[in-house]
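J.: Kindly return the folded structure for what I paste below:
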Amino acid sequence: MIIFYDANCPLCTKEMRLLKEADKHNKIALEDINTDDFEQRFNHIKRQDALAFLHGQQDNGEMIYGLDVTFAAWQTVGRHKWLKVLQLPGIRFFADQGYKVFAKYRTTIAHSLCKSACGIK
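T.: Got it, this is the predicted structure:
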């Protein structure tokens, strides 16, 4: 699995670091969408789209988005099994809506709430 994430987002970077620490079998590759050659290497993904919404690519090439990426990633490393609750029909809608708000304001949220925990200055 490949996760395309915003390394300029402290919350995103922290979660990816924790995810890789749990990835004992190296099943997840991380790609920073801010690298200069990102769109050349991954021409099927527009940087602006990836900045707006978390993108992931399954080993079979299938693209997944938002909370589905988070769920699949933690499932891949065998952690946070409770996240499956977010996949339940009644909860999924609200979780997806909450994620959309979070994704849009993640930088503001990070700077407001995560200064010491994420190492933001």
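J.: can we go C-alpha only for contacts and neighbour counts from here?
T.: Fine.
J.: Just say helix, strand or coil for Asn34.
T.: Secondary structure assignment for Asn34 (DSSP: H, G, I helix; E, B strand; the rest coil): coil.
J.: Against Phe4, how distant is it?
T.: Going from Asn34 to Phe4 by CA to CA, to the nearest Å gives 10 Å.
J.: got any residues that touch both of those two?
T.: Common neighbours of Asn34 and Phe4 (criterion: CA atoms under 8 Å, 6 or more residues apart in numbering): none identified.
J.: want to put them side by side, so please do this one too:
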Amino acid sequence: MNTQLTVFYDGYCPLCLAEMNHLKKLNKEAKLNFVDIQEPSFSVVYPHLNWSALNARIHAQLPDGSLISGLDVTYLAWKLVGKGWVYAPLRWPIIRWFADLAYLGFARHRYTLSFWLTGKRRLQGPSSCDACQPNKGKTDE
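T.: A predicted model of the protein is given here:
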């Protein structure tokens, strides 16, 4: 397998899901593996990962097992499918600081922003509750 990045994304978020579907279409060389953290099997397959941290912002795992998050994931994922130039400016010094701050705001309010932009609310599942969140409270990423 040629996987170079495993992307952990929120399948309940309409905008996040749209981006992942677009990446899947471009992933012709299978460099990306996609994992929806909302799937019931997530906590069984990835019990060592902190679900709450992954739900707070996008994360990805590199082949060496290390995790990256936020726009570093977005840039690398798009780079691996040949479109990194679109997001490259967001990783440039100075711009990076502002882009990361804006991304954190997006991640925190992604359901509201998704509704405003797509007219779709959270796609499936119960509203947030402690019992509904696998691995809630785990501390290591």
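J.: if we can go back for a sec, between Asn34 and Phe4 of the first structure, which is the more surrounded one?
T.: Phe4 (25 against 16; other CA atoms under 10 Å).
J.: any idea what the more buried one aligns with in the second structure?
T.: Superposed on the second structure with TM-score structural alignment, Phe4 of the first structure falls opposite Phe8.
J.: Doesn't that match belong to a strand?
T.: Yes - applying three-state DSSP, one finds Phe8 of the second structure inside a strand.
J.: list the contacts for the residue nearest the centre of the first structure?
T.: Against the mean C-alpha coordinate of the first structure, by CA atoms, centre = their mean, the closest residue is Leu54 at 4.8 Å. By CA under 8 Å, 6+ apart, Leu54 of the first structure lies in contact with Ile3, Phe4, Tyr5, Tyr65, Gly66, Leu67, Val69, Ala103.
J.: Those residues: which two are farthest apart?
T.: Longest distance between any two of the contacts of Leu54 of the first structure is 15.0 Å, between Ile3 and Ala103; criterion CA to CA.
J.: looking at the alignment, what does the residue nearest to the centre of the first structure pair up with in the second structure?
T.: Alignment note (TM-score structural alignment): Leu54 of the first structure maps to Ile58 of the second structure.
J.: mind listing the strands in the first structure by residue range?
T.: Counting by DSSP state E, one finds strands in the first structure at the ranges 2-5, 29-32, 55-57, 63-65.
J.: compared with the second structure, how much does the first one deviate?
T.: Think strand 2-5 of the first structure. Strand 2-5 of the first structure differs from its equivalent in the second structure by a mean of 0.4 Å after superposition (mean CA distance after the TM-score superposition for the first structure).
J.: same deal with the third one?
T.: Compared with the second structure after fitting, strand 55-57 of the first structure has a mean deviation of 0.5 Å; criterion: mean CA distance after the TM-score superposition for the first structure.
J.: Same check on the second one?
T.: Plainly put, strand 29-32 of the first structure ends up 0.6 Å away from its match in the second structure on average once the two are laid over each other (mean CA distance after the TM-score superposition for the first structure).
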